[in-house]
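Asker: here you go, sequence then predicted model.
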Amino acid sequence: MEQSSVFDVIIIGGSYAGLSAAMTLGRSLKKVLVIDSGEPCNKPTPHSHNFLTQDGKTPSEISSLAQQQVSQYNTVHFHTDVAIDGKKTAEGFEISTQSGKKFETEKLIFATGVKDNVPNIPGFSECWGKTLIHCPYCHGYEFHGKKTGIWAPAEKAFHLAGLVNNLTQDLTMITSNKSDFTTEQLEKLQQHNIKIEEGEIHHIEHENGNMVHIVFKNGKKIRLDALYAGIPFEQHCKIPETLGCEITEQGYIKIDGLQKTTVDGIYACGDNTSPMRSVANAVHQGNFAGAVINKELTEENF
């Protein structure tokens, strides 16, 4: 077939989870192709935290070193492109890319992450990943003791409140409807002196992504150093659904305890499978997915 190559495993997504899987498979001499567009979800984030040996490094520093180390295994190949389609074949799967390339594989890993649907609020995108943050484990320590807000659906906001209250005593919940919280939740927030600000956000005043004020549609503004925002997301890659992989009610690719999707021969790892969006978790899942696939390929051919 024109413009085609055959691999044991194709990994779509070359960030932390994908590179971790590639290293595991490369060390087992499997022929691997990593297809990646070079646009990771955490690109706006200035520093990555809570991952041993790499705490405080930029996301690009970590991924560049990872790719350099994975590249030492000569059975691992890289292709900068966007995977746009996939289909089942008699031998496994065929992946088509934006540039017109076609690749075949027996096993397929999706390490494609998710896409955050940033709201159309002036100043939001400029602050996203810097002072507009999503995870107290990834970013919370840097803002401990600071004026902090939480803006998310009530259940998620309440869950975050307990975690963030451990980091700062100056915490404000921002909601468009105070009644979204249960009576018990409101009592708990009051018990911990957590303020509630009711209103629709109009824009965010900032200095180079450093938040200064949240400005409401009624004209009121409050001073904040950081805001946890629970915004919706979607799968970055639609190919898993095209191939029949089940998606959970929360929007993640459904996997079992071995990183297997609901389609035989397809695996997934990283942010596209779990709300635990961290470098450490992505590396763990990728490493495990690679080991599981290597075991299956070995058993099939031994």
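Answerer: That came through fine. Everything quoted here is computed from the prediction, not taken from an experiment.
Asker: can we go C-alpha only for contacts and neighbour counts from here?
Answerer: Fine.
Asker: what sits against E91?
Answerer: E91 makes contacts with T105, E106, as judged by C-alpha atoms under 8 Å, 6 or more residues apart in numbering.
Asker: same thing with T80?
Answerer: When the contact criterion is C-alpha under 8 Å, 6+ apart, the partners of T80 are I35, D36, S37, G38.
Asker: let me see the ranges of the helices in the stretch 151-300 of the chain.
Answerer: In chain order, the stretch 151-300 of the chain shows helices spanning 154-165, 183-191, 239-242, 279-301, with DSSP state H, counting those that start in this stretch as the criterion.
Asker: packing partners of the last one?
Answerer: Yep, that's helix 279-301 we're talking about. Other helices and strands packing on helix 279-301, by 3 or more C-alpha pairs under 8 Å, 6 or more residues apart in numbering; DSSP states H and E, are helix 16-26.
Asker: can you state the direction angle for the very next helix or strand once past the helix it packs on and helix 16-26?
Answerer: Per DSSP states H and E, helix 16-26 leads on to strand 32-36 as the next helix or strand towards the C-terminus. With axes from the mean of the first three to the mean of the last three C-alpha atoms, to 10 degrees defining the directions, strand 32-36 sits at 170 degrees from helix 16-26.
Asker: another structure for you, compare them:
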Amino acid sequence: MDTNQFEVIIIGGSYAGLSTAMTLGRSLRKTLIIDAGEPCNKQTPHSHNFLTQDGKTPREITEVSKKQVLKYDTITFYDGTALKGRKVSEGFEITTNNGAVFKGKKVVFATGIKDLLPAIKGIEQCWGISVVHCPYCHGYEIRDKKTAIIANGNKAFHLASLVNNLTKEITILTSEKKNFDESQLQKLKQHNIKIIEKEISEIIHKKGILEQIIFTDGSKEIFECAYTATTFKQSTSIPTELGCKLTENGYIEVDIMQKTTVNGVFACGDNSAMMRSVATAVYSGNITGAIINKELTEESF
């Protein structure tokens, strides 16, 4: 028996990948999870807005999930990073950073995304702690605080509208000339949301807790937290190397069954969904596992 041959290879062992694996394990599908233990939310102190797990650390949720998934005998976990992928006669071949080569009939990318933070000193140390991206994931914990929104234009306006329900002390920091239409400016003024157009130089913090923002002209403003509209890139280039299409926003294009544009290749979690949350990742992984099992059944029955 070929120990490197699997029915399904899942690349990424966080919420979406583990959810996919649980569904496949319960269907007795021989499945490999490849993961290096470097999730994008590893610095986030607590995860929220997910039933039964509200307030747990991301690590806690992952460890419990992994332990439950690995109880299923057909699931194997490999500690490593997938570096290459190619189509072969049996399906797909994945090569890892350790030189190991695995083959699978189906491949799932549950690889998340990589945030591209603004080039501001101190922001990386605050990311996921006091500088965040999502009011639904973090907003309740930083409610009623003096809040900065590091963004411009429509993204800043959208964030401000959501955050306005959580705090009445909001300032938008555009870092350049503001880019709002008259209607947006009127609404921001109506809700007493200030705009500062000065470029940000540095975020002053203590162990990731924001205290001040310094501008390039030397002036300072006291803030307790901030939201920022980051850009991102895919964590791996393997999907596009296999021919998977990306959307105009940079997500892996999938249909409602989590199928990519390449037959036999699936994607789930943050790499293919604008709704970025633990709950969404688990949901999409659950669908992915069920559809893959359906396809494998149809191919063999």
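Answerer: Arrived safely. None of these values were measured; they are calculated from a predicted model.
Asker: want to throw the contacts of T80 of the first structure into a markdown table with neighbour count?
Answerer: As requested, the contacts of T80 of the first structure are arranged in a markdown table below (neighbours: other C-alpha atoms under 10 Å):
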| residue | neighbour count |
| --- | --- |
| I35 | 24 |
| D36 | 21 |
| S37 | 15 |
| G38 | 13 |
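Asker: so which of the residues you listed persist in the second structure?
Answerer: Taking both residues aligned by TM-score structural alignment, their matches' C-alpha atoms under 8 Å as the threshold, the shared contacts between this structure and the second structure, drawn from the contacts of T80 of the first structure, are I35, D36, S37, G38.
Asker: most centrally placed residue in the first structure?
Answerer: For the first structure, the residue nearest the mean C-alpha position is D271 (3.6 Å; C-alpha atoms, centre = their mean).
Asker: help me confirm that that residue comes into contact with A280.
Answerer: No: D271 of the first structure is not in contact with A280 according to C-alpha atoms under 8 Å; the separation is 10.9 Å.
Asker: which strands or helices does the helix or strand where I149 of the second structure lies pack on?
Answerer: Under the criterion of DSSP H and E, I149 of the second structure resides in strand 147-150. In this structure, strand 147-150 of the second structure makes packing contacts with helix 153-163, strand 170-173, strand 225-228, judged by 3+ C-alpha pairs under 8 Å, 6+ apart.
Asker: would you mark the buried spots in the longest one?
Answerer: What that stands for is helix 153-163 of the second structure. Applying a neighbour-count criterion of 16 or more other C-alpha atoms under 10 Å, the buried positions in helix 153-163 of the second structure are A156, F157, L159, A160, V163.
Asker: was I right to think the third one contacts T147?
Answerer: No: at 11.3 Å, L159 of the second structure and T147 do not qualify as touching, with contact defined as C-alpha under 8 Å.
Asker: any shared contact partners between these two?
Answerer: Residues touching both L159 of the second structure and T147 (C-alpha under 8 Å, 6+ apart) are Y227.
Asker: mean neighbour count, the helices of the stretch 151-300 of the first structure: which tops it?
Answerer: Sort the helices of the stretch 151-300 of the first structure by mean neighbour count, taking mean count of other C-alpha atoms under 10 Å, and helix 279-301 sits at the top with a mean of 19.
Asker: run a quick neighbour tally on E39 of the first structure.
Answerer: 10 (other C-alpha atoms under 10 Å).
Asker: pretty sure it belongs to a strand, no?
Answerer: No: counting by DSSP: H, G, I helix; E, B strand; the rest coil, one finds E39 of the first structure to be coil, located in no strand.
Asker: ok, it to I12 of the first structure distance?
Answerer: Taken as C-alpha to C-alpha, to the nearest Å, the spacing of E39 of the first structure relative to I12 of the first structure amounts to 13 Å.
Asker: likewise G230 of the first structure?
Answerer: Applying C-alpha to C-alpha, the value for G230 of the first structure to I12 of the first structure is 26 Å.
Asker: cool, and N294 of the first structure?
Answerer: Looking at N294 of the first structure against I12 of the first structure, where the rule is C-alpha to C-alpha, the gap reads 17 Å.
Asker: next: V6 of the first structure.
Answerer: The value you get for V6 of the first structure to I12 of the first structure, if C-alpha to C-alpha is used, is 15 Å.
Asker: the more surrounded of those two?
Answerer: Neighbour count, other C-alpha under 10 Å: between V6 of the first structure and I12, I12 has more, with 26 against 16.
Asker: wait, what's in contact with that one?
Answerer: Residues touching I12 of the first structure, when contacts are defined by C-alpha under 8 Å, 6+ apart, comprise G18, V34, I35, D36, A83, L108, I109, F110, A111, T112.
Asker: helix, strand or coil for the last one?
Answerer: Spelled out, that is T112 of the first structure. In terms of secondary structure, T112 of the first structure is coil; the call rests on three-state DSSP.
Asker: number of nearby residues for the nearest residue to it once chain neighbours are set aside?
Answerer: Spatial nearest neighbour of T112 of the first structure, excluding adjacent residues (C-alpha to C-alpha, 6 or more residues apart in numbering): G13 at 4.6 Å. Summarising burial for G13 of the first structure: neighbours were counted as other C-alpha under 10 Å, giving 29.
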